[in-house]
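Novice: what follows is a predicted protein model with its sequence.
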Amino acid sequence: MDLNALKGVVERTRDGQLGLPEVVAMGVGGMVSGGIYAALGVAMQQAGNAVALSYLIAGIITLLTAYSYLKLTFHFEEHAGAFTFVEHVVDSPTIAAYTGWVLVVGYVGVMAMYAFAFGAYALTAARAVVGIELPRVLRPVVSVGIVGLFVGLNLSGVRETGLFEDVAVYLKIVILLSLAALGIAFFRGDPTAVDFFDEGYLSPITGFAIIFVSYEGFQLLIYEYEEIRNVERTLPIGMYLAILIAIAIYVAVSFMATLQLRPEQLVAHEETALAAAVSNIPLLGTAGFALVILSAMKSTSSGINATLFGASRLAHEIATEGAIPRLFSFRNREGIPVYSLVLMGGLTAAFAALGTLKQITEFGSVAFLLADAVTNFVNLRLADETGSNRLFPALGLVGTTAAIPIVLYHLYRTDVEILFGIAGIFLTLFLFEALYIERSPFEPDVDDER
């Protein structure tokens, strides 16, 4: 047997050979890693039984935004996402650089959400699977530990990629959709009798804005632009298909959870809501509970690893352009962006240790609503150059822009401390960026052909 050939199949080195199955797996894995395991409880508390509608609305707006990402990526033939798009159309170094800072910190929030969920599920696994009751104070320790592990693995050049990871994603799709089907089929009651708008008619609108971060993983495919075979055909098909699969999973699983979870159970198991819902399915019970816990730990840890890999290289790209300190553009002899990895890993560990799941989820949603609103705006502005149908970026812009004040008003009414915390983070970023730009001028690469 050729061991080098086997290693190539398992590790799948990035040599431009990513086909459609790999692109779909990467997209679904990036989105569903934390969105259903981590954010479901937060979404259900806000939207109640209409949570499935929240995920559907967020998914439709994500499809519209993906259209803008694809059009702009192919137009500029670059892969730094929203930062690149803004850099090409604005003369202001402040706006371009601030977009880059928001993107970097947004991904930190996403990884913190995954790490938080991993820690919560790990403690639950210790109790339910092993029979050891660990104190809740260990949750931040476990979260920090898993981030540190993947920073170390990335620094050493080891990635969780290849055939095994792709198979794990497709297996996760089958498991989650099967759990949803079983939970709906074995519901002891009439699903049509459920009070769908138990939290009010506007609750799914607020809910979609809060959990918008659940779909952010599709953007990671943009950063693999140069490594996808037949990219102009494979990337659009793969991205749209991945988003549609994620929508199907989110809607089906969240609807099942509303049937299986009573309000008091949701409060008691907010951080592990999916596992609690599955445990109520008669056919599965404890076995289903354990299956979801182990799947959640695998998915959230893979989400940390994949996001850390892509986002650290995004930070390297932005630093290379001069929008953030050039220290973070350093790569070692193996091509690993060492300082970007350490920076993002350190910030992620701090967020995961100090924040609550609601704080982290809502911060991530605001960050990516901003980034996606900017992307839709740029594509609408350049519709003639990109060959875009203006309706799609216009609808995407309306959806993402309207969601931002909805989140902020919701926080003002329900948790003003989180609102101040999020505002403080974005204000701090602006101050850091303003001071850095003043000391180290950055000239955006404005497209002269406009």
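Specialist: Okay, I see it.
Novice: for the rest of this, base every contact and every neighbour count on C-alpha atoms.
Specialist: Will do.
Novice: which one's the longest helix in the protein?
Specialist: helix 285-321 (DSSP state H).
Novice: the helix or strand following that helix packs against which elements?
Specialist: Following helix 285-321 in sequence order, the next helix or strand is helix 338-354 (DSSP states H and E). Packing partners of helix 338-354 (3 or more C-alpha pairs under 8 Å, 6 or more residues apart in numbering; DSSP states H and E): helix 93-125, helix 138-155, helix 285-321.
Novice: buried residues in the helix or strand just after the shortest one, which are they?
Specialist: Heading C-terminal from helix 138-155, the first helix or strand you meet, by DSSP H and E, is helix 163-185. Residues of helix 163-185 classed as buried: 165-166, 168-169, 172-173, 175-177, 179-180, 182-184 (neighbour count, 16 or more other C-alpha atoms under 10 Å).
Novice: okay, those residues in JSON lines with distance to residue 244 next?
Specialist: Listed next are these as JSON lines, based on distance: C-alpha to C-alpha, whole Å:
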{"residue": "165", "distance to residue 244": "20"}
{"residue": "166", "distance to residue 244": "17"}
{"residue": "168", "distance to residue 244": "18"}
{"residue": "169", "distance to residue 244": "15"}
{"residue": "172", "distance to residue 244": "15"}
{"residue": "173", "distance to residue 244": "12"}
{"residue": "175", "distance to residue 244": "17"}
{"residue": "176", "distance to residue 244": "14"}
{"residue": "177", "distance to residue 244": "13"}
{"residue": "179", "distance to residue 244": "18"}
{"residue": "180", "distance to residue 244": "16"}
{"residue": "182", "distance to residue 244": "21"}
{"residue": "183", "distance to residue 244": "21"}
{"residue": "184", "distance to residue 244": "20"}
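Novice: ok, so of these, who is nearest residue 248?
Specialist: Residue 248 lies nearest to residue 177 out of the buried residues of helix 163-185, by C-alpha to C-alpha, at 8.1 Å.
Novice: alongside the first one, take a look at this:
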Amino acid sequence: MNLFRKKSITDLIKETGQKNAALKKELGAFDLSMLGIGAIIGTGIFVLTGVAAAEHAGPALILSFILSGLACVFAALCYAEFASTVPVSGSAYTYSYATFGELIAWILGWDLILEYGLASSAVASGWSGYFQGLLAGFGIHFPKALTSAYDPANGTFVDVPAILIVLLITFLLTQGVKKSAKFNSIIVIVKLAVILLFIAVGAWYVKPTNWTPFMPFGFSGVATGAATVFFAYIGFDAVSTAAEEVRNPQRNMPIGIIASLLVSTILYIIVSGILTGIVPYQNLDVKNPVAFALNYIHQDWVAGFISVGAIAGITTVLLVMIYGQTRLFYAISRDGLLPKIFSKIDKKKQTPIVNSWITAFLVSIFAGFVPLSKLAELTNIGTLFAFMTVSVGILYLRKTKDAPKTGFKVPFVPWIPILSFLFSGYLVLQLPALTWISFFTWLVIGLFVYFGYGRKHSTLNQPLQQIRKIG
């Protein structure tokens, strides 16, 4: 049996029009840009900036964000061409099906399941921490046993707020993609306003002396910082999972992907510069560095707004991550590599409702019971692996005869895809050995699932089965 059999781009696009499994096309360029910003600006700007500055990069955190941003810009151009050429749910998984074949597509899809699943769970845990902190300010406290993941030594057994936010976001997603996108846009505007408030207030308290030494840990520290803050950028590829629900995807998908990444990168660079200019980098190793910086300069009233903005920011990240996970399950299931229950569409809402609640259940288990403090690197390696595959995929796509000639095209091929591959490859090499071991363990489990279920039930295998029956 051919493990590298491909789906033609024509067939992939035809499948999106099937009456029983069609998603509703309701999103425009603005909706996509806001989804991207909603996914990118959140945990990275409100949490990771402090750790990366204090432990790795110092004031050169600005360079770390530029390095990560460059890797993402090159990858984003590649994603934009694929999303414009193959406007089908599934992101890098679907693109690989058209260029590299089924086995590689499955490996990448299994990799993305890990990325979205762990990211959703980690973000839900982070949201729980900020939310409980906000409630504590009003004198409201959850029983300790219900405040964090399972850790009997500390008296905690389940993170109830994390589970509740996952269920709430899933309920919203099942009401239709347009309603979800409107909610996301409102919350994104709130958090952008809060970030601009921080910039407007904080800029007056910057002391250039805090920027020296600029690179206290050398360039290796900058590179490690870039690999750390890369977690902040993983959301933009979630935009490509919305392809089947977009009006005029050839135009709107590239706009949504590139615009959201550029806006987010510019804000990251400005905020990190002001942050390290206000507070000596050695003091930034805290969970809420932006609010901490405002307390440091005695602007406590703004720090309160920052807490609200952080909760809003993390909420939209969670929404887009869970959304991306459900659409990934949907695409893989439609190809037969996962059970068909994941690609069942509700006729009224035109969303995969059963799929959404299964996803919510799985994410809730991890968010509620499993401590995820050290799993950001595992999410990062999955994302970088996807970026590298999509970058190489562009070179194959240009040689594919049935690829549409219209739509967005990556400039300066093959140099942009090669740079994308090299930047992502450099960052992935900065991750610790334990991350690599965990990643390959997950991929081995995925191969067992594929050879035990997916290969047999693949839709590409159905014509062969029918021929055997006739014979």
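Specialist: Looks like it arrived, so ask away. This one's a predicted model, so the numbers in the text were calculated from it and none came from an experiment.
Novice: overlay the chains and give the TM-score.
Specialist: The TM-score (TM-score structural alignment, normalised by the length of structure 1) is 0.83; 418 aligned residues with a C-alpha RMSD of 2.9 Å.
Novice: re the thing from before, mean neighbour count, the helices and strands packed on helix 338-354 of structure 1: which tops it?
Specialist: helix 93-125 (a mean of 26; mean count of other C-alpha atoms under 10 Å).
Novice: if you count contacts, what does the longest helix of structure 1 end up packed against?
Specialist: Against helix 285-321 of structure 1 (3+ C-alpha pairs under 8 Å, 6+ apart) you get helix 20-35, helix 93-125, helix 138-155, helix 273-279, helix 338-354.
Novice: dump those to CSV, plus distance to residue 55 of structure 1.
Specialist: CSV is the format used below for these (distance: least, C-alpha to C-alpha, whole Å):
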stretch, distance to residue 55 of structure 1
helix 20-35, 10
helix 93-125, 17
helix 138-155, 26
helix 273-279, 15
helix 338-354, 24
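Novice: looking at those, which is closest to residue 255 of structure 1?
Specialist: Taking these one by one with C-alpha to C-alpha, helix 273-279 is closest: 10.5 Å.
Novice: mean distance, the closest one to its aligned residues in structure 2?
Specialist: For helix 273-279 of structure 1, the mean deviation from structure 2 after alignment is 2.3 Å (mean C-alpha distance after the TM-score superposition for structure 1).
Novice: residues touching that helix, excluding its own?
Specialist: Helix 273-279 of structure 1 has contacts (C-alpha atoms under 8 Å, 6 or more residues apart in numbering) with 36-37, 40-41, 179, 183, 256-257, 260-261, 265-266, 269, 284-290, 292-293.
Novice: redo that, cut-off 7 Å
Specialist: 37, 40-41, 183, 257, 260-261, 266, 269, 285-286, 288-289, 292-293 (C-alpha atoms under 7 Å, 6 or more residues apart in numbering).
Novice: what range does that helix cover in structure 2?
Specialist: The aligned range for helix 273-279 of structure 1 in structure 2 is 289-295, by TM-score structural alignment.
Novice: what residue in structure 1 is paired with residue 187 of structure 2?
Specialist: That one, residue 187 of structure 2, aligns with residue 168 by TM-score structural alignment.
Novice: hang on, the earlier thing: ok, the contacts of helix 273-279 of structure 1 vs residue 316 of structure 1, which is closest?
Specialist: residue 37 (29.4 Å).
Novice: which ones are touching the counterpart of the closest one in structure 2?
Specialist: Alignment note (TM-score structural alignment): residue 37 of structure 1 maps to residue 46 of structure 2. Residue 46 of structure 2 is in contact with 288-290, 310, counting by C-alpha under 7 Å, 6+ apart.
Novice: quick check: the farthest pair among the residues you listed?
Specialist: Across the contacts of residue 46 of structure 2 (C-alpha to C-alpha), the longest gap, 10.9 Å, separates 289 and 310.
Novice: dump the residue contacts of residue 332 of structure 2.
Specialist: Counted by C-alpha under 7 Å, 6+ apart, residue 332 of structure 2 has contacts residue 338.
Novice: gap between it and residue 205 of structure 2?
Specialist: Taking C-alpha to C-alpha, to the nearest Å as the measure, residue 332 of structure 2 falls 51 Å from residue 205 of structure 2.
Novice: need the helices and strands packed on helix 338-354 of structure 1 in CSV with distance to residue 212 of structure 1, can you?
Specialist: Putting those into CSV (distance: least, C-alpha to C-alpha, whole Å) gives the following:
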stretch, distance to residue 212 of structure 1
helix 93-125, 11
helix 138-155, 22
helix 285-321, 16
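Novice: out of those helices, nearest to residue 438 of structure 1?
Specialist: helix 93-125 (9.4 Å).
Novice: list the residues that contact residue 24 of structure 2.
Specialist: 245, 350.
Novice: if we use 8 Å, what do you get?
Specialist: Contacts of residue 24 of structure 2 (C-alpha under 8 Å, 6+ apart): 244-245, 350-351.
Novice: from residue 198 of structure 2, how far out is the residue nearest to the spatial centre of structure 2?
Specialist: Centroid-nearest residue in structure 2: residue 235, 3.0 Å away (criterion: C-alpha atoms, centre = their mean). As defined by C-alpha to C-alpha, residue 235 of structure 2 lies at a distance of 23 Å from residue 198 of structure 2.
Novice: can you verify residue 44 of structure 1 is assigned to a helix?
Specialist: Yes - counting by DSSP: H, G, I helix; E, B strand; the rest coil, residue 44 of structure 1 is part of a helix.
Novice: for it, which non-adjacent residue is closest in space?
Specialist: residue 51 (5.6 Å; C-alpha to C-alpha, 6 or more residues apart in numbering).
Novice: give me the number of residues near residue 464 of structure 2?
Specialist: 11 (other C-alpha atoms under 10 Å).
Novice: and what of residue 468 of structure 2?
Specialist: Neighbours of residue 468 of structure 2 using other C-alpha under 10 Å come to 9.
Novice: aligned counterpart of it in structure 1, please.
Specialist: Per TM-score structural alignment, residue 468 of structure 2 is not aligned with anything.
Novice: give me the element residue 468 of structure 2 is part of.
Specialist: Using DSSP H and E, residue 468 of structure 2 falls within helix 462-470.
Novice: distance from that helix to the middle of the chain?
Specialist: 39 Å (C-alpha atoms, centre = their mean, to the nearest Å).
Novice: repeat that for stretch 86-99 of structure 2.
Specialist: 16 Å.
Novice: how about it: buried residues?
Specialist: 86-99.
Novice: got a list of contacts for it?
Specialist: 6-9, 12-13, 16, 79, 82-83, 102, 104-106, 108-109, 112, 237-238, 240-244, 249-250, 327-332, 386, 389-390, 393, 396-397, 400.
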